[in-house]
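Colleague: Sequence first, predicted model second:
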Amino acid sequence: MTLLREERRPDGVALITLDRPAQRNALSLEMLQALSAALARAQDARAVVLLAEGPAFCAGHDLRELTAARAEPDGGRGFFTRTMAACSAAMRAVVEHPVPVIAAVEGIATAAGCQLVASCDLAVATPAAKFCTPGVDIGLFCSTPAVALSRNAGRKQAMEMLLTGRLVPAEEAAALGLVNRVVPDARAAALELAAGIAARGETTIRMGKAGFLAQEGRSLQEAYDIASAVMVENLMAADAREGIDAFLNKRPGKKQ
């Protein structure tokens, strides 16, 4: 059974498409494991674009699968634990991927689906896209989506989404910082962003993303120490040597 599709473009951009449209791309345990594996296979990409088949981007965890696990002798605890561990691993695989991961959202993204969008480095959405963390409506607070959501939206805005479960339209999601912008065609916009990133120096992009993640949440001094060390290494790299020389000599740069 196909859970997702993978494609590599000539420019080095990797496309990963969630492909369970009948289940609204719900994140079953197998789907989460497949996503982590696909991201691992895209370690050598220049950028990654995350897409979805069908009218929904992702409806979160597979509630039918979780409910079926309650019939197990432990009431489902073991399966729930494995699923949450797989979910955390998949989200970390997005965040910690060496190159930028871009979400193209053209439908609803709820609960862990919203978490997936928030975990991406960049996200674009069509006006039809909507976002929510509706666990409270079914007695299940969206605690793991809260991790990614609170790192994108402001604290009070994130708490409102988590406490009320209300649907947030695309334009509001952009204002909250959950997506970068609202566009007529999310796929085209995401591919354009990815192509622009792929055209830059690979070492620069990889070093830059790693440095950005490393300084987040640190004290001001620690952040500058980390960023300064990254800048030194970046200056020593061929990307910067060639780029600066081309700029100073007013000639086209050579892609590294």
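Modeller: Looks like it arrived, so ask away.
Colleague: CA atoms for contacts and neighbours, from now on please.
Modeller: Fine.
Colleague: Just give the nearest non-adjacent residue to Arg166, would you?
Modeller: Once flanking residues are discounted, Arg166 sits nearest to Cys132: 5.9 Å by Cα to Cα, 6 or more residues apart in numbering.
Colleague: what about that neighbour, distance to Met91?
Modeller: Cys132 sits 17 Å away from Met91, going by Cα to Cα, to the nearest Å.
Colleague: can you pull out the strands in the stretch 151-256 of the chain?
Modeller: For the stretch 151-256 of the chain, the strands defined by DSSP state E, counting those that start in this stretch occupy 168-169, 181-182.
Colleague: Same question for the stretch 1-150 of the chain.
Modeller: So, for the stretch 1-150 of the chain - with DSSP E, counting those that start in this stretch - the strands run 4-8, 13-18, 47-52, 56-58, 101-105, 108-110, 122-125, 130-132.
Colleague: here comes the other one, which I'd like you to weigh against the first:
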Amino acid sequence: MPDGTSAVAAPVLVRQDRDAVATLTLNRPAARNGLSLALLDALTAALREIAADPAIRCVVIAAEGPVFCAGHDLKEITARFADPDGGQAFFADSMARCAAVMQAIPALPQPVVAAVQGMATAAGCQLAAACDLVVAAEAARFCTPGVDIGLFCSTPAVALSRAVPRKAAMEMLLTAEPIDAGEARRIGLVNRVVPAGALRDEAQALAARIAARSALAVQLGKRTFHRQSGLPLAEAYEVAAAAMVENLLAEDAAEGIGAFLARRSPEWRHR
């Protein structure tokens, strides 16, 4: 018999902070962690909070269940075909919200590590590719299967083509064939491949190692890396040289150089 209480829906995204690392866990395992509007909005809000949190120096994006992320929620999309405009307004809004998340990750001051188990397909592959580093379980698979359903993975192609060589990206996009973790590592989509049981620990350890460095140096470095990567060579060196000067004038650079010369561990002030 009903007891008068109502079940509370599980959050679509769970944040856990450990030391200086924030872990964001996609929490829609029954829906293969599909990127519903609710999940996209939760990611946007969490990334905004983390960007303003000086206590967090690295981020891990993980997922519950056997699938990392199956991309956009196709059931949510299909339901809007019946809209008076055929779903156009909803689709435009959905793609804009997804693009905002994928741009927020490289724009985030803190580095982001993806911990991928199982399949990462379509926008799920895009999510992994948008992260700064990827740790994958041996059973992980990456795929952009849009052409199989008449929907080319154009937005996933943006992040994918910036993470791997152009022809490798085009082969994934045109054939829809999944690649395993080993091949993903070979083409540069994945940094490390580990046994399934070690995935979270490896991602956490990698994030903790990054978080142990000077936050000022790491964040300046990430920002400069993304800024210079799309520039012509001479402009890229101008941007990088200016960043080096800014970094050299920081307290942590003086501390780090002094500690190296004195053969002691540095004491970062993160400024």
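Modeller: Yes, it's here. Quantities reported herein were computed from a predicted structural model and do not represent experimental measurements.
Colleague: residue contacts, the equivalent of Asp132 of structure 2 over in structure 1?
Modeller: By TM-score structural alignment, Asp132 of structure 2 lines up with Asp121 in structure 1. Each residue near Asp121 of structure 1 by Cα atoms under 8 Å, 6 or more residues apart in numbering is listed here: 95, 100-102.
Colleague: out of those, which one sits closest to Glu242 of structure 1?
Modeller: Glu242 of structure 1 lies nearest to Pro100 out of the contacts of Asp121 of structure 1, by Cα to Cα, at 22.5 Å.
Colleague: so who does the equivalent of that closest one over in structure 2 touch?
Modeller: Using TM-score structural alignment as the criterion, the counterpart of Pro100 of structure 1 in structure 2 is Pro111. Contacts for Pro111 of structure 2 (Cα under 8 Å, 6+ apart) come out as 57-59, 131-133, 218-219, 222.
Colleague: ChimeraX command to pick out the buried ones of those residues?
Modeller: Buried members of those, defined by 16 or more other Cα atoms under 10 Å, are picked up in ChimeraX with:
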select :57,58,59,131,132,133,218,219,222
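Colleague: tell me, how many neighbours does the residue opposite Leu220 of structure 1 in structure 2 once aligned end up with?
Modeller: In structure 2, the residue matched to Leu220 of structure 1 (TM-score structural alignment) is Leu233. Here the number of neighbours of Leu233 of structure 2 (other Cα atoms under 10 Å) works out to 10.
Colleague: go on, Met1 of structure 1?
Modeller: A count of nearby residues for Met1 of structure 1, using other Cα under 10 Å, gives 5.
Colleague: ok, residues contacting the top helix by length along structure 1?
Modeller: Scanning structure 1 for the helix with the most residues, using DSSP state H, yields helix 77-95. Contact partners of helix 77-95 of structure 1, identified using Cα under 8 Å, 6+ apart, comprise 28-29, 32-33, 35-36, 39-40, 66, 69-70, 101, 115-116, 119-121, 144.
Colleague: which one of the strands of the stretch 151-256 of structure 1 is the most hemmed in?
Modeller: Per residue and on average, the most neighbours among the strands of the stretch 151-256 of structure 1 fall to strand 181-182, with a mean of 20 (mean count of other Cα atoms under 10 Å).
Colleague: matching residues in structure 2 for it?
Modeller: Aligning strand 181-182 of structure 1 against structure 2 (TM-score structural alignment) gives residues 192-193.
Colleague: can you list the residues that contact the matching stretch?
Modeller: Here stretch 192-193 of structure 2 makes contact (Cα under 8 Å, 6+ apart) with 134-138, 181-182, 185.
Colleague: If we use 10 Å, what do you get?
Modeller: With contact meaning Cα atoms under 10 Å, 6 or more residues apart in numbering, stretch 192-193 of structure 2 is reached by 115-116, 133-140, 181-182, 184-185, 199, 202-203, 206.
Colleague: mean shift between that stretch and structure 1?
Modeller: Comparison of stretch 192-193 of structure 2 with structure 1 after fitting gives an average deviation of 1.1 Å (mean Cα distance after the TM-score superposition for structure 1).
Colleague: neighbours around the counterpart of Ala238 of structure 1 in structure 2, how many?
Modeller: Per TM-score structural alignment, the equivalent position to Ala238 of structure 1 in structure 2 is Glu251. Using other Cα under 10 Å, Glu251 of structure 2 is surrounded by 14 other residues.
Colleague: Over in structure 1, find the residue span stretch 162-170 of structure 2 aligns onto.
Modeller: Stretch 162-170 of structure 2 maps onto residues 151-159 of structure 1, going by TM-score structural alignment.
Colleague: tell me which residues of that stretch are tucked away?
Modeller: 152-153, 158-159.
Colleague: Centroid-nearest residue for structure 2?
Modeller: When Cα atoms, centre = their mean is applied to structure 2, the residue found nearest the centroid is Cys131 (3.1 Å).
Colleague: ok, back up a step: and the match of Leu220 of structure 1, how close does it get to Ala241 of structure 2?
Modeller: Leu233 of structure 2 is 12 Å from Ala241 of structure 2, where distance means Cα to Cα.
Colleague: Same question for Leu127 of structure 2.
Modeller: Look at Leu127 of structure 2 and Ala241 of structure 2: by Cα to Cα, they are 31 Å apart.
Colleague: picking that back up, any chance of the strands of the stretch 151-256 of structure 1 in CSV, plus distance to Arg5 of structure 1?
Modeller: Shown next, in CSV, are these (distance: least, Cα to Cα, whole Å):
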stretch, distance to Arg5 of structure 1
strand 168-169, 27
strand 181-182, 25
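Colleague: nearest to Glu233 of structure 1, of those strands?
Modeller: strand 181-182 (32.2 Å).
Colleague: More neighbours: Leu127 and Ala241 of structure 2, which one.
Modeller: More crowded of Leu127 of structure 2 and Ala241, by other Cα under 10 Å: Leu127, with 24 against 13.
Colleague: Which residues are in contact with the more buried one?
Modeller: Each residue near Leu127 of structure 2 by Cα under 10 Å, 6+ apart is listed here: 35, 61, 68-69, 71, 98, 101-102, 105, 114, 120-121, 156, 159-160.
Colleague: mind running it again at 7 Å?
Modeller: Met102 (Cα atoms under 7 Å, 6 or more residues apart in numbering).
Colleague: Need the contact partners of the match of stretch 162-170 of structure 2.
Modeller: Residues from elsewhere that reach stretch 151-159 of structure 1 (Cα under 7 Å, 6+ apart): 118, 149-150, 176-178.
Colleague: one more time with 10 Å
Modeller: Applying Cα under 10 Å, 6+ apart, the contact partners of stretch 151-159 of structure 1 are 118-119, 133, 145-150, 160-163, 165, 173-179.
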